[in-house]
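> Return a 3D structure for these sequence lines:
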Amino acid sequence: MAPEDFDPGPLILPPEDPVEWPGWRETLRAWREEKRREIDLSSYERPEFAWMRDGAVCGMAMLFDEEFRDVDAYLERHQREFGGLDALVLWQAYPRIGIDRRNQFDHYRLAPGLKGTVERLHERGVRVFMGYNPWDTGTRREPVPDAEAIGRIAGEFGFDGVFLDTLPGAPEDLRAVLDRVKPGIVMESELALAVEGLPHHHASWAQWFEDGEAPGVLRNRWLERGHTMHLVRRWDHDHSGELHLAWMNGTGVLVWENVFGSWNGWSDRDKSILRAMSAVRRRYAEQFGRGDWEPLVPCTLEGVYASRWSYGSVTLWTLVNRKGETVEGSALPIASDGTVRLFDLIRGIELDHAHLRIPGRGIGALLALPSRLVDDEFLAFLSERRQSPLSDGGRTELLPTRLSPLPGGDAFEPVVARFRARECGEYGPAPFSSAYPALHFERRISMLAS
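I've put the predicted structure just below:
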């Protein structure tokens, strides 16, 4: 297929027949070369935006969440359970906004010690996004256009990025405003970003992308490797699909457990997968960011798929097991030959051949490394990986709901409330059975009160 006839969507699915994959990869390469001649992507080489290349794991924090009051404890939990955060969105208004005339920007101004919080996040190596809600039109108006108001908030509190809620791209004048505030403020769209938006948006969400059995290729990531994408399915209990797609595309995910007041905690298995992904990705950032990427290379294990990443003399394969049970065997037709040694980076062991053991819905990582590069520091990394095996554990415990007795008695009585609700909750489990619930629905809750 000629590049001009190829018009891919945000997620490019491969042909069903693997025999057709080599031709499909050639089409992808030709299309990328053609598009890169048409679109100026030079902004990705600007040093002020380099931090976003390493921003693969992004968290989403409700700014007034009780857990977030202790920023260090919040980050330490995410380090322990997820392998750490590279960036964090501080979500301020929805669903609290609307009870009075205060607008989305007021909610940042009202947050106690917000500037110090952002500074502390920076000290801990975490970049910070503010949110922009374009639908906030019924509250108090700012004396300046929204783009200018965003710039003022970003400058006042030191934000590094702007998350564009409900938008496929930024308002036309926002990039120029942010560049005046400080260099390197990243814009990230919630909805799928068109390729024409890549020069000015250095990140985007990949939300509710429908993948196939063989993982697809993220179009914008394929076109520009410096563009970071965050896979997210906020209401799913099983996040292995997002993790698989991110791993095969060398990009990141969004960690979001408190979803507007509903708790949707990650399973121990999914947390362990992300910890492993993060450790490998951070060590081999050049492989993922600048190396030669070959998607869906031949793999001999049934239900397992692989991408190859080559940079310099080092080659890395990322693999995913689509099956629900453990798969074990020879995955690739390669072997250690003395000058090049093979390592399973997930299990932290050396291999003679590419014999891998990948748990159900788990991931693999195979490294071909010249013997001269096997040093004490690398062996220490392998030792750390051996201490962090993948888990097959179930759901995480819910955060406890705290009930405080009121003066005058300790007895609690049930209180029942019925109301019209949006996609928000009261720190219990998410009440939705579908991936994306209706925004408005009738809700009935029963809680104890004194």
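> CA only for contacts and neighbour counts going forward, please
Fine.
> So the residue most central in space within the chain: helix, strand or coil?
Taking C-alpha atoms, centre = their mean as the criterion, residue 253 is the residue nearest the geometric centre of the chain, at 1.6 Å. Look at residue 253: counting by DSSP: H, G, I helix; E, B strand; the rest coil, its state is strand.
> Wait, it touches residue 56, no?
Yes - counting by C-alpha atoms under 8 Å, residue 253 touches residue 56, with 6.4 Å between them.
> what do those two both touch?
Shared between the contact lists of residue 253 and residue 56 (criterion: C-alpha atoms under 8 Å, 6 or more residues apart in numbering) are residues 229-230.
> give the contact list for the residue nearest to the centre of the chain.
56-58, 229-232, 242-243, 246.
> Out of those residues, list just those in helices.
242-243, 246 (DSSP state H).
> Throw these into TSV and include neighbour count and distance to residue 44, thanks.
Shown next, in TSV, are these (neighbours: other C-alpha atoms under 10 Å; distance: C-alpha to C-alpha, whole Å):
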residue	neighbour count	distance to residue 44
242	24	25
243	27	25
246	23	20
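> and which of those residues is nearest residue 259?
residue 242 (16.9 Å; C-alpha to C-alpha).
> quick one more, to check against the first:
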Amino acid sequence: MLQYDQNTKRAVIRNNTLQMTLNFADGILIEECSNLLTGDLQNPRRELFNLTFMGGQYSSRDFAVGEVLTCQDRVHQLLTVPLENEALGLSIRVHFLNDKKETISVIVQIRDRYIHGVPYELFLHSPFLAQLSMRGEGDRYYYPANAVESPDGTPLLKMMRESFYNNDVKLPLVCCDKGGKSGFAVQFPSKADLDDCGAIQNRNMQFSKIASAEELHTHQILCNPDNTYNDTFEFEITGLSGGWVEAFARFRQQWESGYDFSEYEKEDLKWFNEKFLHQFSFLYGTEAYDAENQKIDPEKLLKEGEAFGGFDTVTLWNQYPRLGVDKRSQWDFYNDFPGGMAAFKEAVDAFHAKGVQVFMPYIPWDAGAEESPETLGDHFAGLLEQTGADGYQLDTLGDIPDSFREKCDAVRPGLVMTTQHHPDKKHPIEKITTSWDEFWDTRPMPKVDIFRFLCPRHIAPVISRWYRKEDKDLLIQYSQFGAAPLVIWQDIFGRWMPFSAEQKAAIKGWKEVYLAHRLTYQCALPTPFYPVAPREVYCNLFPADSGSEQIYSLYNDGDLPFEGALCELFVPGSTAEVILGGGEASVKNGKLYAQLPPKEVVHISVKP
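Below you'll find the model as predicted:
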């Protein structure tokens, strides 16, 4: 619904979740923005924006309001408010777009006529967003760049890595009541690929970096308007009845809608989903190579893997850092290896006989002047054809050319490409079905990888190569808390960095649990940091697609054991069982109760 009264200068916009009442008698005043699912009024008398420009402070009241326009089609309703300040040379268009379902979008376009002949800095602040609330005292906030934090403010939900280029994983600002239910989700859409305030006109990128209450309350978004209304600020607000859980699910659905995941549905690639423990060996080391007989020794490597619960895949690395001494390429090293390519084929066959798949390494930066993408692709596919290996570990990469994939598909189906880093753009995300979750900081626990929950079909084993005893303990907990597989890498360029006997036993036990409940852990709709009552306890939720069980992955960050009510169940259940870690669990009146030891990951399976 959209109603505008020209006489009173008031407008009401309503859909299934929201009501926004606006007053244009003196600038733009948001008289209310209420969640209709609650039946009461929220966010009364909020200014939409104010500006800092040419040394002065201005609000919408400093602008003359032009003719308010309304229009609609079968999908949307639009209300546009023009604002003008002749003295400043600024014109603003504010659009309120109602999708008639659940979301109202607010779009602000700014035009600067350069009254002094040159552009000045213009900063925008939104009091409405800075003061956004549900019930007031006790409201819970999840900030776009720091949805959940440790007691010292460290972000616990690890976002995608970025540098000069941005990805599209931009979480909403979420505000909900202390019960974690009713509230609002505010999304800041941005199609900009660059993180450059001068090159882009969509200012929402700056809102996506807000990580604290202080940053929200004091934000000043730098705008660079010109004479074309190009500079924009936009947000989409939605009413919630399920708090953070609903907001994250909505964001994931919106994010997924822009992707084609058909590559992940190929049956010949799904063998990787059934693997848990991945091993990385240098062939110039001692783990997988018998120096006396100058041959790869699969039996020795797999025997050592039994203490971990058994390796499911191995990566046989045979060149870097030995490249660069002469003109030999990475491909030459396979032929120069004792026994040549036939020795690799013999080793791969031996691993396959034990049910273990083999990855070969690819070094993208070892490309000579005489090589081209075409010849590299031929070498790339040819190595797998000659050795019978099952795929590649793509060093330093987050993507490969389509031609490489096509050449491998011509060799045989089912060849898996795993990159060292998460793919972070549309094409590689659609084509690269697995990657390492590497280069993260263990401390503090519990930390989780957002991509593991945003794109759960993309399996990303956990690895960190240089960790010693204490951090290896946390690495295992990180794997457990986020329900992710592991890569075992102990020979780090000649430095031996082993796991302890206790750590190996912990990994072995975790592997048994993971594989027994694999389909639940690999569910389509997991939630990171599912809300729980005790402040010192954190939870990830994994509800099986079949409805057969829910697994609550819990970490008690306190120094003392916890006992009591944890949370409301995601869906009704009658039985609770601890399947990983210590403690006890039960279900009472639709809530999960547990006894949790300190500093330990505990998994509780709840079934109907």
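> Select from the contacts of residue 253 of structure 1 the one having the most neighbours.
Using other C-alpha atoms under 10 Å as the neighbour criterion, residue 229 leads the contacts of residue 253 of structure 1 with 31 neighbours.
> Report the separation between it and residue 258 of structure 1.
21 Å (C-alpha to C-alpha, to the nearest Å).
> which residue numbers in structure 1 go with stretch 314-333 of structure 2?
Under TM-score structural alignment, stretch 314-333 of structure 2 corresponds to residues 88-107 of structure 1.
> So which bits of the matching stretch are buried?
Using 16 or more other C-alpha atoms under 10 Å as the burial criterion, the residues of stretch 88-107 of structure 1 that qualify are 88-93, 97, 102-107.
> Let's see which of those end up in strands.
88-91 (DSSP state E).
> Give me the helices and strands touching the biggest helix by length in structure 1, please.
Among the segments of structure 1 that qualify as a helix by DSSP H, the longest is helix 21-38. Packing partners of helix 21-38 of structure 1 (3 or more C-alpha pairs under 8 Å, 6 or more residues apart in numbering; DSSP states H and E): helix 219-223, strand 292-297.
> and the last one, how far from structure 2 on average?
Right, the one you point to is strand 292-297 of structure 1. Compared with structure 2 after the fit, strand 292-297 of structure 1 shows a mean deviation of 2.2 Å (mean C-alpha distance after the TM-score superposition for structure 1).
> before we move on, what about the shortest one?
In the superposition with structure 2, the average deviation recorded for helix 219-223 of structure 1 is 3.0 Å (mean C-alpha distance after the TM-score superposition for structure 1).
> Show me the helices in structure 2, by range?
127-130, 204-207, 213-218, 243-256, 298-305, 330-336, 340-353, 373-387, 402-411, 426-431, 450-454, 469-481, 501-516, 518-521.
> For the spatially closest residue to residue 473 of structure 2 that is not a sequence neighbour, give its distance to residue 316 of structure 2.
Of all residues beyond its chain neighbours, the one nearest residue 473 of structure 2 is residue 503 (7.0 Å), with distances taken as C-alpha to C-alpha, 6 or more residues apart in numbering. Residue 503 of structure 2 is 23 Å from residue 316 of structure 2, where distance means C-alpha to C-alpha.
> With residue 358 of structure 2 instead?
7 Å.
> Likewise for residue 534 of structure 2?
In terms of C-alpha to C-alpha, residue 534 of structure 2 sits 46 Å off from residue 316 of structure 2.
> ok, now residue 493 of structure 2?
The gap separating residue 493 of structure 2 from residue 316 of structure 2 is 13 Å, by C-alpha to C-alpha.
> nearest to residue 213 of structure 1, of the helices and strands packed on helix 21-38 of structure 1?
strand 292-297 (11.7 Å).
> now the closest one: how far from the chain's centre is it?
21 Å (C-alpha atoms, centre = their mean, to the nearest Å).
> could you check the angle helix 21-38 makes with that strand?
150 degrees (axes from the mean of the first three to the mean of the last three C-alpha atoms, to 10 degrees).
> helices or strands up against strand 292-297 of structure 1?
Packed next to strand 292-297 of structure 1, using 3+ C-alpha pairs under 8 Å, 6+ apart, are helix 21-38, strand 304-311.
> quick revisit: buried ones in the longest helix of structure 1?
Under 16+ other C-alpha under 10 Å, the buried positions of helix 21-38 of structure 1 are 21, 24-25, 28-32, 35.
> In a markdown table: those, plus distance to residue 363 of structure 1.
Shown next, in a markdown table, are the buried residues of helix 21-38 of structure 1 (distance: C-alpha to C-alpha, whole Å):
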| residue | distance to residue 363 of structure 1 |
| --- | --- |
| 21 | 21 |
| 24 | 24 |
| 25 | 23 |
| 28 | 25 |
| 29 | 26 |
| 30 | 29 |
| 31 | 29 |
| 32 | 27 |
| 35 | 32 |
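> What segments of the stretch 1-150 of structure 2 are strands?
2-5, 10-14, 18-23, 29-35, 46-47, 50-53, 56-59, 64-65, 69-72, 77-85, 90-98, 103-112, 122-125, 140-142 (DSSP state E, counting those that start in this stretch).
> can I get these in TSV with mean neighbour count and distance to residue 588 of structure 2?
TSV is the format used below for the strands of the stretch 1-150 of structure 2 (neighbours: other C-alpha atoms under 10 Å; distance: least, C-alpha to C-alpha, whole Å):
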stretch	mean neighbour count	distance to residue 588 of structure 2
strand 2-5	16	45
strand 10-14	20	39
strand 18-23	22	34
strand 29-35	22	31
strand 46-47	20	43
strand 50-53	17	50
strand 56-59	12	53
strand 64-65	18	58
strand 69-72	13	50
strand 77-85	19	46
strand 90-98	21	42
strand 103-112	20	36
strand 122-125	19	47
strand 140-142	23	25
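> need those strands in a markdown table with distance to residue 553 of structure 2, can you?
A markdown table is the format used below for the strands of the stretch 1-150 of structure 2 (distance: least, C-alpha to C-alpha, whole Å):
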| stretch | distance to residue 553 of structure 2 |
| --- | --- |
| strand 2-5 | 45 |
| strand 10-14 | 39 |
| strand 18-23 | 34 |
| strand 29-35 | 31 |
| strand 46-47 | 40 |
| strand 50-53 | 44 |
| strand 56-59 | 47 |
| strand 64-65 | 54 |
| strand 69-72 | 47 |
| strand 77-85 | 43 |
| strand 90-98 | 38 |
| strand 103-112 | 32 |
| strand 122-125 | 39 |
| strand 140-142 | 20 |
